[in-house]
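Chemist: Attaching a predicted model along with its sequence, questions to come.
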Amino acid sequence: MTDARQHSPSAERNRDAILAVLRDVLPATGRVLEIASGTGEHAVWFAGALPGLDWQPSDADADARASIAAWAAHAGLPNLRAPLALDVRQPDWGAAALDAVVCINMLHISPWGAAQALFDGAGRRLVDGGVLYLYGPYKRGGAHTAPSNDAFDHWLKSRNPEWGVRDMEAVVALGEAAGLACEKAVAMPANNFSLVFRKRAGARSAGEVVS
């Protein structure tokens, strides 16, 4: 029988550093939607370490969802759900009243419209005080934080002109427009950052779609 589990060396390298931040910012209990879960290794690791959270992985890619499902079956965790087929640009996310949204390494490998849709969707669906957690490389003040990120940015844009390392200030502005205040920016290993946004009480994006 073929094992559909995929492996990501970077996911294994960064999972503990990310988990340390998640322990600090996520609630002890509640529902978490992970956007662009990739191989599913992060979902298994975080759900196992945070058993009070109902962890909902998702991905737009069918092969990724097969890997997530295989990892979930292998782990057998009661708080890890089957992956959703989800592109943040679709109107129905299949999830509402979320306590947190987690999105790792997506913004730089998707069009800017996906970042806009992520914040809009999270702003609509997070409960008051809910958390949006982002991880990845960012520019600050329009400048790269390391030569390796500059090279990475050029490589990304060579693959797709709509991709690229994002300006942290522009991402924070998206949060403000969606009612999500940037609570902290945490420097992480390998020139990455954790950005933590929190839903302001009473804030709503335009419209009230929460499906």
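Modeler: On my side now, so go ahead. Just so it is clear, the model here is predicted, and its values are computed rather than measured.
Chemist: use CA for all of it now, contacts and neighbours both
Modeler: Noted.
Chemist: Buried residues, stretch 54-70. List them.
Modeler: 54-60, 64-70 (16 or more other C-alpha atoms under 10 Å).
Chemist: now these in JSON lines, with secondary structure and distance to residue 121?
Modeler: Below are the buried residues of stretch 54-70 laid out as JSON lines (DSSP: H, G, I helix; E, B strand; the rest coil; distance: C-alpha to C-alpha, whole Å):
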{"residue": "54", "secondary structure": "strand", "distance to residue 121": "19"}
{"residue": "55", "secondary structure": "strand", "distance to residue 121": "18"}
{"residue": "56", "secondary structure": "strand", "distance to residue 121": "15"}
{"residue": "57", "secondary structure": "coil", "distance to residue 121": "16"}
{"residue": "58", "secondary structure": "strand", "distance to residue 121": "14"}
{"residue": "59", "secondary structure": "strand", "distance to residue 121": "15"}
{"residue": "60", "secondary structure": "coil", "distance to residue 121": "15"}
{"residue": "64", "secondary structure": "helix", "distance to residue 121": "22"}
{"residue": "65", "secondary structure": "helix", "distance to residue 121": "21"}
{"residue": "66", "secondary structure": "helix", "distance to residue 121": "24"}
{"residue": "67", "secondary structure": "helix", "distance to residue 121": "25"}
{"residue": "68", "secondary structure": "helix", "distance to residue 121": "22"}
{"residue": "69", "secondary structure": "helix", "distance to residue 121": "24"}
{"residue": "70", "secondary structure": "helix", "distance to residue 121": "27"}
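Chemist: here comes the other one, which I'd like you to weigh against the first:
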Amino acid sequence: NLLLADEINRSPAKVQSALLEVMQEKQVTLGDTTFKLDLPFFVMATQNPVEQEGVYQLPEAQLDRFMLKLVVDYNTKEQELEIARRISSGNFEKINSVITHEDLAELKKAVKAVHVDPQVEEYMIELVNATRNPNEYGLDEIKDYIQFGASPRVSIDMFKAVKAMAFMRGKDFVTPVDIAYIAKELMRHRIVLTYEAEAEGITTDEIIQKVLETVAIP
């Protein structure tokens, strides 16, 4: 049910192509045979942002398949101490299942039932559109930094993700706060910057933050 693709940017083109199929179609093709995967199925991937030797450029089409991109920082001192202690002693707790397929199905139903006001829906579309047409929102200062704005898949995923975010925060309705909380994770890997932005050290997170600060909140 869970595929972990470790250091995905070390995978050659054929592997990445196969991963695209499994993420989109939930199936694997081997020769003339197609194998359907059990549901639920989702992919988590890690990417080494430092090393450049032996890595492959990830195509935008593949990045766009991932709903979220999380930036993992260093551990806290306390976390690192606990990691080192566990590894050195070999003292790991037995991993047990904490949820069943039936439980997950019920949670999915509950998340789908979270209410999104039409004005909030329109606000999400405005945020995505602002990355494509910054001039319409008075964002002239960032227009030269964006080569390609967020794709339509962002809008689809945002409608799903904000419901889950509201649900995890104990609410049965979505607010703009829920959207702001997860907007960078949804869009940072789906906005393509210009060479000018890269030369000036501008990041997609900075672009998204400017959009959040500018687009009118309902």
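Modeler: Sure, I can see it. Everything numeric in this text was worked out from a predicted model, so none of it was measured.
Chemist: what's the TM-score here?
Modeler: For these two chains in superposition, a TM-score of 0.25 is obtained (TM-score structural alignment, normalised by the length of structure 1); 97 aligned residues with a C-alpha RMSD of 5.9 Å.
Chemist: Against residue 168 of structure 1, how distant is residue 184 of structure 1?
Modeler: 12 Å (C-alpha to C-alpha, to the nearest Å).
Chemist: let me fix that: residue 151 of structure 1
Modeler: 18 Å.
Chemist: Structure 1: helices as residue ranges?
Modeler: For structure 1, helices defined by DSSP state H occupy the ranges 9-25, 41-49, 62-75, 112-125, 147-159, 168-177.
Chemist: no wait, structure 2
Modeler: 13-25, 60-63, 77-89, 101-112, 118-132, 140-143, 152-168, 176-187, 195-199, 204-214.
Chemist: buried set for the longest one?
Modeler: Neighbour-count burial for helix 152-168 of structure 2, counted by 16+ other C-alpha under 10 Å, picks out 154, 155, 157, 158, 159, 161, 162, 163, 164, 165, 166, 167.
Chemist: Just list what that helix packs against, helices and strands only.
Modeler: Helices and strands touching helix 152-168 of structure 2, by 3 or more C-alpha pairs under 8 Å, 6 or more residues apart in numbering; DSSP states H and E, are helix 101-112, helix 118-132, helix 176-187.
Chemist: buried stuff in the lengthiest strand in structure 1?
Modeler: The strand spanning the most residues in structure 1, taking DSSP state E as the definition, is strand 126-136. Neighbour counts over strand 126-136 of structure 1 (16+ other C-alpha under 10 Å) mark 126, 127, 128, 129, 130, 131, 132, 133, 134, 135, 136 as buried.
Chemist: Please tell me I have it right and the second one contacts residue 101.
Modeler: Pointing back at residue 127 of structure 1 there. No - checked against C-alpha atoms under 8 Å, the pair residue 127 of structure 1 and residue 101 is beyond contact range at 10.6 Å.
Chemist: looking at the helices of structure 1, which is buried most?
Modeler: Greatest average neighbour count among those goes to helix 112-125 (a mean of 22), per mean count of other C-alpha atoms under 10 Å.
Chemist: thinking again about what came up before, mind putting the helices of structure 2 in a markdown table, distance to residue 33 of structure 2 included?
Modeler: Formatted as a markdown table, those follow (distance: least, C-alpha to C-alpha, whole Å):
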| stretch | distance to residue 33 of structure 2 |
| --- | --- |
| helix 13-25 | 14 |
| helix 60-63 | 23 |
| helix 77-89 | 42 |
| helix 101-112 | 27 |
| helix 118-132 | 39 |
| helix 140-143 | 47 |
| helix 152-168 | 29 |
| helix 176-187 | 34 |
| helix 195-199 | 43 |
| helix 204-214 | 41 |
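Chemist: List the contacts of the nearest residue to residue 126 of structure 1 once chain neighbours are set aside.
Modeler: Excluding its sequence neighbours, the residue lying closest to residue 126 of structure 1 (C-alpha to C-alpha, 6 or more residues apart in numbering) is residue 98, at 4.7 Å. Residue 98 of structure 1 makes contact with 30, 31, 32, 33, 125, 126, 127, 130, according to C-alpha atoms under 8 Å, 6 or more residues apart in numbering.
Chemist: If we use 6 Å, what do you get?
Modeler: Taking C-alpha atoms under 6 Å, 6 or more residues apart in numbering, we find residue 98 of structure 1 in contact with 31, 125, 126, 127.
Chemist: could you measure the last one against residue 64 of structure 1, distance?
Modeler: Plainly put, residue 127 of structure 1 is 28 Å away from residue 64 of structure 1 if you go by C-alpha to C-alpha.
Chemist: ok, now the third one?
Modeler: According to C-alpha to C-alpha, residue 126 of structure 1 and residue 64 of structure 1 sit 25 Å apart.
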